[in-house]
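*Asks:* Output the structure for:
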Amino acid sequence: MTDIAVPDTAHNPAAQQGYPPMPQTPSALMVWALEARQAGQIANSLAKTSFVPQSLRNKPADVTAAILAGQELGLQPMASLRSMDVIQGTPALRAHAQRGLVQSHGHKVWIEAGASREKVVMKGQRREADGTYGEVQESVWDIPRAAEMGLTGKAEWKKQPQTMLTARATGEICRLVAADVLYAMPYNSEELSDGSAEPTPVRVTARVDTAEILANAETAKRAARPVSGPPTELRHEQPDLGEDDSAWDDVQVAQPADANDGAA
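*Replies:* Model prediction:
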């Protein structure tokens, strides 16, 4: 008699839910895909409840993304939903959750005594792999600094300036001390909500034309190709720019600004 292999669905969660059975050694991507489906089922149940922040309510797809993003940061589903907002399409942790997450990895973050509606000083130390702590980092946020960035005229800054100063200092010190912990969400929701968490634009100091841009790109492309046999002379061909390239006449290349120009 010939034995017939029967799929074992009892120990295969994917098969139990009607999905194609997973191989004996599933890839990390396959595991993630199954977890995403499970997160989606949870999201459909929670999206309409008051446990979900207003920015995520009735948006099961966004709730799913929040749960998965929180999982990558080490947060449980409900903790993710209580700690995260979506600001203009960008997910972000709230300042208190950002601070707590960094502290949960063993790093030190604290507010110096004397914090007020005018000034907040926050300090932190990174915990190294050998258990020691690195140099103390400091973030100072005060009303003059916020005013320079155009923040003090915003509603939340008028109502609770100390809270907003603390949130700003939290985001800055956490990025200084534990950027690897926050790699997926470097800015907190308070920073994003006032619309000024964007990087400072670099200064433009050089100009190039379309031909130079495309010629350099073609040269780099040819140079990157694997070479078999004796090397041949690299040809510099003029790229076809089409009938009208006037839209590219004013193309500018951004160069890094001088370090002294961006000093706060």
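
*Asks:* going forward, measure contacts between C-alpha atoms and count neighbours the same way
*Replies:* OK.

*Asks:* Mind listing what's buried along stretch 105-115?
*Replies:* Across stretch 105-115, burial judged by 16 or more other CA atoms under 10 Å covers 107-109, 111.

*Asks:* Which strand or helix spans Gly74?
*Replies:* Assigning secondary structure by DSSP states H and E places Gly74 outside every helix and strand.

*Asks:* what's around it, how many residues?
*Replies:* 14 (other CA atoms under 10 Å).

*Asks:* Tell me how far it lies from Gly134.
*Replies:* Here Gly74 is placed at a distance of 24 Å from Gly134 (CA to CA, to the nearest Å).

*Asks:* Same check on Ile143?
*Replies:* With distances taken as CA to CA, Ile143 is found 29 Å from Gly134.

*Asks:* Proceed likewise with the subsequent sequence, for comparison:
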Amino acid sequence: MEGNQTEAVAISKTYSFEGLLDFGNKIIKSGLTPLKKAEDVVAAILLGRELGLTEMVSVNNLYSVNGKASASIHVINALLQKAGIVIEVINNYEPCVRTVMKGADGKPELDEQNNPIILREVFASEVPLEHEIKGKKIVNYKTIVKLTRQVKQPNNTYKDMTVISSFSYQDAVMAGLHTKDNWKNYPKVMTLNRALAFGGRLIGADILLGLYETSELADAHNVNYSVNNDGKVTIINPVVSPNANTEFIEEVDEVSSSVDNSQNTSKN
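*Replies:* Okay, the predicted model is just below:
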């Protein structure tokens, strides 16, 4: 009986602030989370509970970047698919070329400055229209994803909702991202992550609740991070003093003691 009671207390303790801090320190020491501070572990767990995630998933996939919550692309995809959203990658960093207007002689139509009249950007594999000539020079790489879900209507019927989301190398250039190491080393991964995150927030606003993908916030706030071939983003935190978490806990205990003493004094 005593063993069961002890186990129950240990489990319930993780639902108190002090228990979560203790759990945070232990999980950091175990090396099973990339987070470096117990407070960050607590924040990840609390956010994870709002999203329906387990504690270990939360401490490995949720980050606070400059005061804003973020999640790995894997968690975002999991939350969307769990809600019944179908994700389809239509084009994955495929090369694009430009088309120009075709003249009556079958050659490019020229403008007043004798330059070919550019019509649009298409995928290199795409068949041009009858009035177009497709160029050979690659001018962009583009990723397109399609997200679909069924949305309940007022009359209790369901209607398909579809979102087409895209991100390209030129989008990264416009945002000044193309010079960053992660974008230079993993452009295909990064464009897919960004397209999925954009589309996910549009079609699953009620699911993600404004949650950003981690690299979005890291890029916006110039926070260092690493990414692997699978798209997993890890924030590179500065070195934290070994006593940082202990000092935080002692500070909380000190405040609690002060409050208790003041209450006892007032009673006397």
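
*Asks:* TM between them?
*Replies:* The TM-score (TM-score structural alignment, normalised by the length of the first structure) is 0.56; 171 aligned residues with a CA RMSD of 3.2 Å.

*Asks:* rewinding a little: between Ile143 and Gly134 of the first structure, which has more neighbouring residues?
*Replies:* Ranked by neighbour count (other CA under 10 Å), Ile143 of the first structure and Gly134 place Ile143 first, with 18 against 14.

*Asks:* hang on, the more buried one packs against Val120?
*Replies:* No. Contact criterion CA atoms under 8 Å: Ile143 of the first structure and Val120 do not qualify, at 9.3 Å.

*Asks:* Name the residues contacting each of those two.
*Replies:* By CA atoms under 8 Å, 6 or more residues apart in numbering, Ile143 of the first structure and Val120 have these common neighbours: Leu165.

*Asks:* Please enumerate the helices of the stretch 151-264 of the first structure.
*Replies:* Here the stretch 151-264 of the first structure has its helices, by DSSP state H, counting those that start in this stretch, at 155-159, 161-178, 189-193, 210-224.

*Asks:* The third one aligns to what range in the second structure?
*Replies:* Under TM-score structural alignment, the alignment places helix 189-193 of the first structure onto residues 214-218 of the second structure.

*Asks:* With the longest one instead?
*Replies:* Against the second structure, the aligned range for helix 161-178 of the first structure is residues 187-204 (TM-score structural alignment).

*Asks:* cool, and the last one?
*Replies:* Mapped onto the second structure using TM-score structural alignment, helix 210-224 of the first structure covers no residues at all.

*Asks:* tell me which residues of that helix are tucked away?
*Replies:* Neighbour counts over helix 210-224 of the first structure (16+ other CA under 10 Å) mark 210-211, 214-215, 218 as buried.

*Asks:* Measure how buried the residue nearest to Ala254 of the first structure when sequence neighbours are not counted is and give me the count.
*Replies:* Distances taken as CA to CA, 6 or more residues apart in numbering put Val204 closest to Ala254 of the first structure, at 4.7 Å, once the chain neighbours are dropped. Val204 of the first structure sits with 12 neighbouring residues when counted by other CA under 10 Å.

*Asks:* for Thr205 of the first structure, same thing?
*Replies:* Residues within reach of Thr205 of the first structure, counting by other CA under 10 Å, total 11.

*Asks:* for Arg94 of the first structure, same thing?
*Replies:* 21.

*Asks:* what does it align to in the second structure?
*Replies:* That one, Arg94 of the first structure, aligns with Ser72 by TM-score structural alignment.

*Asks:* can you check Lys119 of the first structure too?
*Replies:* Per TM-score structural alignment, Lys119 of the first structure is aligned with Lys142.

*Asks:* Lys48 of the first structure matches what in the second structure?
*Replies:* Checking TM-score structural alignment: Lys48 of the first structure goes with Lys29.

*Asks:* helix, strand or coil for its match?
*Replies:* With DSSP: H, G, I helix; E, B strand; the rest coil as the basis, Lys29 of the second structure sits in helix.
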